[in-house]
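In: sequence-free structure coming up:
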């Protein structure tokens, strides 16, 4: 089980149920809240069952990234997610996420990631999440 941080109350952690898909990966079931903690992101990353999007600027990306993340600045997220599959793959060199895929957005501290998550959810992405604390928290935990 994964522990997520409730949107709007960063100290209120709770357990999320997971369900295995036919491919053996796990899908986040509770879609009410949209924030994932660094430790839970690492758990999901180990299973390889998600796509991670860095919504920071190029200058911020040069300072470091989360492994296997793809940079799409926040101002481009909506247009990117509206692209057809072939155009998305040509531009970003990865398959466009499906509406039911687990996707995580992150920025430096969390605001742009939350905005990107909201955009994705408004476009029908059911399992879109924002990394709590963003890259700042991720890099601090990596240094420990």
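Out: Nice, I can see it. Everything numeric here is computed off the predicted structure, so don't read it as measured data.
In: alpha carbons only for contacts and neighbour counts from here, please
Out: Noted.
In: so who does residue 99 touch?
Out: Contacts for residue 99 (C-alpha atoms under 8 Å, 6 or more residues apart in numbering) come out as 124-127.
In: hmm, 10 Å instead?
Out: The contact partners of residue 99, taken as C-alpha atoms under 10 Å, 6 or more residues apart in numbering, are 81, 120-121, 123-128.
In: quick one: which of those residues is nearest to residue 101?
Out: Nearest to residue 101 among the contacts of residue 99, counting by C-alpha to C-alpha, is residue 127 at 6.2 Å.
In: okay, now the residue lying closest to the closest one once chain neighbours are set aside: neighbour count?
Out: Distance criterion C-alpha to C-alpha, 6 or more residues apart in numbering; nearest residue to residue 127, sequence neighbours excluded, is residue 102 at 4.9 Å. The local packing of residue 102 (other C-alpha atoms under 10 Å) involves 20 other residues.
In: next, the one to line up against it:
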């Protein structure tokens, strides 16, 4: 246990907060916080990027010509009209992604996107404008059981910059 003191102006009271006790002492008007040193397991936050799931610019250069890799841009259609998209990528907005991957028939997917409906072992690479939504798209696909889902960390901004230079 460790104790921290903070200055406060309060009457003597004892409050119980989750894993924390706060005691107000009348003289010399301080707040004493006692916290237990219980070790809780570290959380694995999904917003952190797993290095083995990150695809780089040079990888995408080769993927755009391969039929065994499906590049999915998860931006909204109006964003694509403003900026463009990576060649050979298809557009499935992030809000629709789970529904499309789960509930679309093979024939409907083929007619709408011009590609075969991916199976659970397909190589999927997600992109967006800067990489954040691409990471979320990859996480959604992984939750649906797609084992080879990855995301392009640099996404459209890196792609367009490197294509112009």
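Out: Right, received. Where do you want to start? Because the structure is a prediction, the values reported are computed rather than measured.
In: still on that earlier bit, the residue nearest to residue 127 of structure 1 maps to what in structure 2?
Out: In structure 2, residue 102 of structure 1 lines up with residue 123, judged by TM-score structural alignment.
In: just to revisit the earlier point, so which of the contacts of residue 99 of structure 1 is surrounded by the most neighbours?
Out: Counting by other C-alpha under 10 Å, top hit in these: residue 128 with 29 neighbours.
In: what helix or strand is the spatially most central residue of structure 1 on?
Out: Residue closest to the average C-alpha location in structure 1 (C-alpha atoms, centre = their mean): residue 104, at 0.5 Å. Element membership for residue 104 of structure 1 (DSSP states H and E) is strand 102-106.
In: mean deviation of that strand from structure 2?
Out: Here strand 102-106 of structure 1, set against structure 2 after superposition, deviates by a mean of 0.8 Å using mean C-alpha distance after the TM-score superposition for structure 1.
In: that strand: what's the following helix or strand?
Out: Downstream of strand 102-106 of structure 1, the next assigned helix or strand under DSSP H and E is helix 111-122.
In: matching residues in structure 2 for that next one?
Out: By TM-score structural alignment, helix 111-122 of structure 1 lines up with residues 132-143 in structure 2.
In: give me the buried positions along that stretch.
Out: Within stretch 132-143 of structure 2, the residues that count as buried by 16 or more other C-alpha atoms under 10 Å are 132-141.
In: quick one: which of the residues you listed is nearest residue 75 of structure 2?
Out: residue 133 (7.7 Å).
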